[in-house]
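1. compute the structure for the input listed below.
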Amino acid sequence: MLLTVKQVAARLQVTDSCIHWLLNAGHMKHIRLGFGRGTIRIADDEVRGFIQRNTVPRRSRVVPQPRPKAPSTFTHLNSQRMRQRWAEQGVGQPVRQQAACAASGRRDASRLS
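-> Model prediction:
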């Protein structure tokens, strides 16, 4: 039995343009009838063969192996050293209003308060 592009598209649940692309790319054999644009017909066996050729086999589920834990050289936090580094970076110090305005692109510093 010969099917139209619309019938094949409905059977495969895709658009007509998808079927035309598959035909032009050579993924399915087809018959052209008529002159000029003519009409396209696709054999029912060709559609079944296309489905078989493009059916992806079911893959077995792969269970990931747990990773071995790497030895840690990190023992504890040195809070005094952290505070010193933060102070060097200016963390915890009040931000000047003018600097905040410059960073935000505002002209009027009085709007921030």
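
2. C-alpha only now, for contacts and for neighbours.
-> Will do.

3. pull out the buried residues from the one helix or strand Gln7 maps to.
-> Taking DSSP states H and E as the criterion, Gln7 maps to helix 5-12. Within helix 5-12, the residues that qualify as buried are Val5, Val8, Ala9, counting by 16 or more other Cα atoms under 10 Å.

4. and stretch 40-57, by the same measure?
-> Result for stretch 40-57 [16+ other Cα under 10 Å]: buried residues Ile40, Arg41, Ile42, Ala43, Val47.

5. could you also give me the structure for this second sequence? I'd like to compare it with the first:
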Amino acid sequence: MYLSVREVARTLHCSQGCIYRLVANGDLRNSRIGIGRGTIRIHERDLEEYLERRSSHPRTVPAPRQNLREFLQIRDKSRNAKR
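-> Reported below is the predicted structural model:
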């Protein structure tokens, strides 16, 4: 079954603009139906594949800076010296 951009946006809880960007970047496969540029439709299978690709590459959170404690100590010394 084919889904409209609006339906996919609702499913992913994002804007239609986000879906258009995914399509334009080639991240989300789609079909164009109709004459000229056509209406964008996304097959359920393509949406499922996109979601699988996204879940297999979770975003990583950068590790906190190791020298944060050092930085805070230097900052505190600098503040105390100004007093």
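
6. what's the next secondary structure element after the helix holding Gln7 of the first structure?
-> helix 16-24.

7. quick one: that following helix aligns where in the second structure?
-> Using TM-score structural alignment, the residues of the second structure aligned to helix 16-24 of the first structure are 16-24.

8. quick one: the strands in the second structure?
-> Listed in chain order, the strands of the second structure (DSSP state E) span 2-4, 31-33, 39-43.

9. mean per-residue distance, the helix holding Gln7 of the first structure versus the second structure.
-> Mean deviation of helix 5-12 of the first structure relative to the second structure after superposition (mean Cα distance after the TM-score superposition for the first structure): 0.3 Å.

10. ok, Arg32 of the second structure touching His43?
-> No - contact criterion Cα atoms under 8 Å: Arg32 of the second structure and His43 do not qualify, at 10.9 Å.

11. re earlier: how close does the match of helix 16-24 of the first structure sit to the first structure?
-> Relative to the first structure, stretch 16-24 of the second structure is 0.3 Å off (mean Cα distance after the TM-score superposition for the first structure).

12. ok, and what's touching that stretch?
-> The contact list for stretch 16-24 of the second structure (Cα atoms under 8 Å, 6 or more residues apart in numbering) reads Val5, Arg6, Val8, Ala9, Leu28, Arg29, Asn30.

13. can you rerun that using 6 Å?
-> Arg6, Ala9, Leu28 (Cα atoms under 6 Å, 6 or more residues apart in numbering).

14. so the helix holding Gln7 of the first structure versus helix 16-24, what angle?
-> 100 degrees (axes from the mean of the first three to the mean of the last three Cα atoms, to 10 degrees).

15. quick check: the gap between Thr4 of the first structure and Ala103 of the first structure.
-> Here the criterion is Cα to Cα, to the nearest Å. By it, Thr4 of the first structure lies 65 Å from Ala103 of the first structure.

16. report how many residues lie close to Ala100 of the first structure.
-> Residues within reach of Ala100 of the first structure, counting by other Cα atoms under 10 Å, total 13.
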